[in-house]
Structures are given as C-alpha cells and as structure tokens.
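Novice: Got a predicted model here, sequence first, then my questions.
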Amino acid sequence: MHALIRTTAVAAGLVVTAGMAQAADIYTPPPEVIPVVPTIDWTGFYIGAHAGYGWASGDGTTSYRPNPAAFGANPFSASTDLDGFLGGVQGGFNWQSGGFVGGVEADISWSGMDGSERVAPLSLFGGPAVPGWFQNQSGDIDWFGTVRVRAGFLATPEMLLYATGGLAVADVSYRTFTSFTPAPPFQYGASASETATGWTVGAGAEWAFAPNWSVKAEYLYFDLGDLDYVAPPRAPNPPFAVTQSFDTTGSIVRVGVNYRFSSY
C-alpha cells in the first residue's frame, strides 16, 4: 500500500514538472529593452571663454629717404619680439554628421603681447659702425580676434579633434626712435597703429565632459601683414626721413570652456 502511494506521488510530480516545462517552452518573456540615451550632441550654438599665451615677431626693416647713399647710413633689419598673456570670449556653431563635426567660430581677446628692441650701433653707408648711432623700437598687440571655420572628427563620442583656419584681426602698434649723434645730430621718431587683418591656421582638441559642457586646448599661427610708416626728422632736415616696415607673425596657445545650447 505504501509503495503504491509513493509511486503515485512520484508520478504526479513528474506530470507537474513536465507541464511546467511545456508551459515554459510555450511562452518566454522577451528581454527588457533599455533605451540608449546619447551622451553628447555636438550640433548647435555655443558660447565660451578662453585664456592663453601669445608670442609674435615684428620683423622690421629700416631704410632712408631720399636714398641710403644720400642719407649716409646703411639700411638694416631687426625684429621686435612681442609676447604676453591674453584672454577673451568665443562663440560659434557646430554641425555633426556621424563622426564628422564642422562649424564656424568667432573670438575676441584682450592681449598683453608687447616688447622692445635696441639696435646699436648703426653704420655709415658702405662704411663702419658709428658709436652713438642707434634705433629703439617697440610694439604691442592690444587685442586679437579671429573668424574661422573648424572641421574635425570624433576620436570618441566625447573627444573632438579638429583643424581650423580663417581671418585674423588685431590692433597692432609700433614705435621707433632713430638717433644719429653726435654727428650729424639728427633724430627721427614716429609711431603707427592700425587694425591689421591677416590669416590664421591651427588645430585643437575639445572634450565634452558633460552633455552641454566642454573644454578645449588650441594652437593658432597668425600672419597680420605689414605696417609701414615714415619717421620725419625731429629738427628740419629735408628731404631726409627714416622709413619703417614691420611684418607681424606669431603663435597663440590657449585653453577654453564652451557651453553648447544643443539638447535632446
């Protein structure tokens, strides 16, 4: 009797187990689908601020009127090194297509780049240097701005590597004082300032550390063209004058932070 009961219980258990297995084969719930939310969207307008350091060279050429032979002095070339800190603001627009990001950016910086140089002694035309003959020259860049295109690729969804280039604009000033003493006792001084325009190229990297925030590091090379002027004599000495020409080129390294208005 007991054996019959045990046999019946085992058989019932097998039937229940088989039924559960068959039910499991009939319906298996699908895995839960978790939506993927993008971590960064580069498309959209942005604004930001930056700070950095710049160094430039004012490659100067000095000559004389009506000509060096009549003036009695040799023309010469001498550079003035300009360097200093800078900082400002930027804004732009990015457009993303897959791993490509392109756009346009404009920025403006206050600049502390300046410097001075003393050239001495100057020399007679076709002759030796003359003690006491010298030229003092100095220059500065008070502000610096660019309007550039940017194009690059995403090394990761959060890391943009890009090249950039476009228009460079700056307030550039130079001053010179040329002295021929004690003989002849003539001195020539002048200054000039202009809003110089030129070009710039560079490269950078930008890392998006939050959905709307990023930090960047950037290098730019720039060429602001020539600034030419004439220094007349401090005492009447027609037709003599000293001519100056400065070609300004340089580099900037800077870091910055951007806030993007894009959203998803």
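Specialist: Yep, it's here. Keep in mind it's a predicted model, so treat the numbers as computed, not measured. Residues are numbered from 1 along each chain as shown.
Novice: From here on, just use CA atoms for contacts and neighbour counts.
Specialist: Fine.
Novice: Please, which helix or strand holds residue 131?
Specialist: If you go by DSSP states H and E, residue 131 is not part of any helix or strand.
Novice: where along this structure do the strands fall?
Specialist: All strands of the chain, identified by DSSP state E, fall at 44-65, 76-97, 100-119, 133-156, 159-180, 186-210, 213-231, 241-260.
Novice: how about the fourth one: buried residues?
Specialist: What that stands for is strand 133-156. 133-154 (16 or more other CA atoms under 10 Å).
Novice: repeat for the longest one
Specialist: For strand 186-210, the neighbour count (16+ other CA under 10 Å) marks 186-193, 196-208 as buried.
Novice: Could you check how many residues crowd around residue 12?
Specialist: Residue 12 sits with 12 neighbouring residues when counted by other CA atoms under 10 Å.
Novice: this is the comparison structure:
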Amino acid sequence: MRFFLTTTAAAGLVAAMASSAASAQDVASSNWTGFYVGGQLGYNWQPTDGDEVVNFDRNRDGNFGDAFPNFSPGFCGGAPTTARPTSGCSKDNDSTAWKLHAGYDYQFGDTSGPVVGLIAEYGKSYLYDNVTAFSTTPAVYKLQAKLKSDGAIRARAGYSFETGTLIYGTGGAAYGKIRNSFSMSNTVNSATVNDPTKNAWGWTYGGGIEQKIGKFSVGALYTFTALKNNDSTVTVGSLAGVTPATNPFIAQNAAGTDFQRSFSKFAFHSVRATVSYRF
C-alpha cells in the first residue's frame, strides 16, 4: 500500500506536469540522447525479517551454527523491547532518502524509439537493521547494521514515445557504507565488533517512468537493493577480574564466542521522485 500510494502520487505529478507542459508547448523535443544531472528524493523501507537469528561459533573455528542452549528463549529480527522475545520486539525502521545523479542516454530514433543509458548516483539513507538474541540469564544481545550512505551505477533500457514519455527498466551494481555495532545487557563479559565499518557491495534493480519538459525531465523510480553484510562478527569474551571461569561464553574457547547474524544481505525497497537537467 505504501509503495502504491507513493508511486501513484509521483506518477500523477509527472502526468500533470507533462499535460501542462504540452499545452504550453514547452516540450521542445522527445529525443533523450545526451548527458544529464539531477537529484532524487524518496522513501526506503525494509522487507520483513522477523525470522532472522544469531548464529554462534563457540570454538572459534570459523564455522557458525554451534548449539548454544543458553539462548533457548530465542531471537527476533528487530530491537528488544523487553528481556523476552515473546513480549515484544520493535520493527526495523523505514526512512527518507536522497541522492544526486549524473548519466547519459542514447535514443534510437528521432521522436520515438528504444533508449539505453547509464547512470551513477550517490546519497544518504537512514536505515538500520537489528537482530536480537535472548539468553536464559535473562539478558539481551543486539546486533545493529546502520546504512550511512549508498549509491549505484545502473544501466537502463526502455522506450520513448513521441509525447516525450520514457518507460524503462534498470539494474546494476550497488554500494553502501555500513556501520555495524553491538550492545548487550550482560555486564560480566566483554564484547568486540570485528570489521565494524565496511564498504558493502551488492546489486540493485527496478524500473521507472520519466517525462521530458523542455530542458528538464521529471519521473518516478522504484528499486530493490541488496548489499552483502555478513563479514562483520562480534566476539563476546572474558572481562578481566569479572568473568568467572565457568562462564558459558569461554567454555569452549578461552578467547570467547563469536556472534554472526544469519541473513547475509542488507536489503531494502525504495521509491523516489526524480528531476534532471538535460544538456
């Protein structure tokens, strides 16, 4: 519903501007060949991941999936609201997003025909993705991945009509700067985040509609993006003078137990309004 309403509003804006421009004879040409620069403003949301869990490597041999009975209360794909997963877990956030872009299109045909192009974009998103483990103590252990910024290099291909309307599909390589962090209510163990800040790579795909209005074009764009983020781990170990020798986190390896989230991707949907100046 969120995507439908946002896209409908954006498409309505494009149609209204196109109608006004046509009546004023502002559409100088329907040919898309050339360079352009512009910006995007929109909304991001994450797919449901309530079934995400935390995997453990208790002997630190690099293989995750070791049984850890102390975490029998379970897990939740979000942030904890209490010390028990059955009592509630907050959903990961949605957010606004903006980007700047530059690209080039080539049209086969003078007033209508196929269009191919390449676009580079970069900007800010404000998403974070949590997963929480609950122990029998009781205690909570939360892993958080926060998307600081993101961009992409996308190819696009579509068809331009004589009205100056372009419908297209798009896809390519995606990039994001992700900050991984960890927090716990356990006060007798230490915690170290390995590879906390990383350059994450992945892919993106989607489609959109765009309308030429003189030297400008306005449009609506939908994309789905998935970034690889399973390299970061957390080591929960002993705290000097505090952690007892019988502590379960150091039972199989004196250096501690490694945590890793089960989902390897940081994924999100996005719908954005676009505006470009075309040279």
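Specialist: Ah, there it is. Since the model is a prediction, treat every value here as computed from it, not as a measurement.
Novice: is it possible to export the strands of structure 1 to a markdown table including distance to residue 12 of structure 1?
Specialist: A markdown table is the format used below for these (distance: least, CA to CA, whole Å):
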| stretch | distance to residue 12 of structure 1 |
| --- | --- |
| strand 44-65 | 68 |
| strand 76-97 | 64 |
| strand 100-119 | 66 |
| strand 133-156 | 60 |
| strand 159-180 | 64 |
| strand 186-210 | 61 |
| strand 213-231 | 65 |
| strand 241-260 | 68 |
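Novice: These: which one's closest to residue 20 of structure 1?
Specialist: strand 133-156 (48.2 Å; CA to CA).
Novice: Please work out the angle formed by the directions of that closest one and strand 159-180.
Specialist: 180 degrees (axes from the mean of the first three to the mean of the last three CA atoms, to 10 degrees).
Novice: mean shift of strand 133-156 of structure 1 relative to structure 2?
Specialist: Strand 133-156 of structure 1, aligned to structure 2 and superposed, deviates on average by 1.3 Å (mean CA distance after the TM-score superposition for structure 1).
Novice: Show me what that strand is packed up against.
Specialist: strand 76-97, strand 100-119, strand 159-180 (3 or more CA pairs under 8 Å, 6 or more residues apart in numbering; DSSP states H and E).
Novice: which one of those lies closest to residue 7 of structure 1?
Specialist: That would be strand 159-180 among those, by CA to CA, at 69.7 Å.
Novice: so how far is stretch 144-153 of structure 1 from its chain's centroid?
Specialist: 8 Å (CA atoms, centre = their mean, to the nearest Å).
Novice: Quick one: map residue 209 of structure 2 onto structure 1.
Specialist: Counting by TM-score structural alignment, residue 209 of structure 2 lines up with residue 205 in structure 1.
Novice: In contact with the closest residue to that match other than its chain neighbours, which residues?
Specialist: Closest residue to residue 205 of structure 1 apart from its sequence neighbours, by CA to CA, 6 or more residues apart in numbering: residue 161 at 4.6 Å. Counting by CA atoms under 8 Å, 6 or more residues apart in numbering, residue 161 of structure 1 touches 152-155, 203-206.
Novice: Look up how far residue 39 of structure 2 lies from the alignment partner in structure 2 of residue 161 of structure 1.
Specialist: Under the alignment (TM-score structural alignment), residue 161 of structure 1 pairs with residue 167 of structure 2. Distance, residue 167 of structure 2 to residue 39 of structure 2, using CA to CA, to the nearest Å: 18 Å.
Novice: Now for the closest residue to residue 259 of structure 1 other than its chain neighbours, how many residues are close by?
Specialist: Nearest-residue entry for residue 259 of structure 1: residue 213, 4.8 Å, with adjacent residues in sequence omitted and distances by CA to CA, 6+ apart. A total of 16 residues lie near residue 213 of structure 1 under the criterion other CA under 10 Å.
Novice: Surely residue 213 of structure 1 and residue 206 touch.
Specialist: No - Residue 213 of structure 1 lies out of contact with residue 206 (CA atoms under 8 Å); the separation is 10.1 Å.
Novice: sorry, back to before: nearest to residue 22 of structure 1, out of the strands of structure 1?
Specialist: Closest among these, once you apply CA to CA, is strand 133-156, at 47.5 Å.
Novice: Next, the angle strand 241-260 makes with the closest one.
Specialist: Going by the same axes, to 10 degrees, strand 133-156 of structure 1 makes 20 degrees with strand 241-260.
Novice: Run the angle between strand 133-156 of structure 1 and strand 213-231 for me.
Specialist: Using the same axes, to 10 degrees: strand 133-156 of structure 1 against strand 213-231 is 160 degrees.
Novice: re the thing from before, ok, the residue nearest to residue 205 of structure 1 to residue 153 of structure 1 distance?
Specialist: 6 Å.
Novice: repeat for residue 195 of structure 1
Specialist: 34 Å.
Novice: what's the answer for residue 160 of structure 1, then?
Specialist: 6 Å.
Novice: Over to residue 230 of structure 1?
Specialist: 49 Å.
Novice: what do you get for residue 73 of structure 1?
Specialist: Applying CA to CA to residue 73 of structure 1 and residue 153 of structure 1 gives a distance of 56 Å.
Novice: Count residues in the vicinity of the nearest residue to residue 246 of structure 1 once chain neighbours are set aside, would you?
Specialist: Once flanking residues are discounted, residue 246 of structure 1 sits nearest to residue 60: 4.3 Å by CA to CA, 6+ apart. Residue 60 of structure 1 has 20 neighbouring residues, counting by other CA under 10 Å.
Novice: who's in contact with residue 60 of structure 1?
Specialist: Residue 60 of structure 1 neighbours (CA under 8 Å, 6+ apart): 77-80, 244-247.
Novice: biggest separation within those, which pair?
Specialist: Pairwise over those, using CA to CA, the maximum falls at 80 and 244, 12.7 Å.
Novice: In space, what's closest to the counterpart of residue 85 of structure 1 in structure 2 - neighbours in sequence excluded?
Specialist: In structure 2, residue 85 of structure 1 lines up with residue 96, judged by TM-score structural alignment. Using CA to CA, 6+ apart and skipping residues adjacent in sequence, the residue nearest residue 96 of structure 2 is residue 43, 4.4 Å away.
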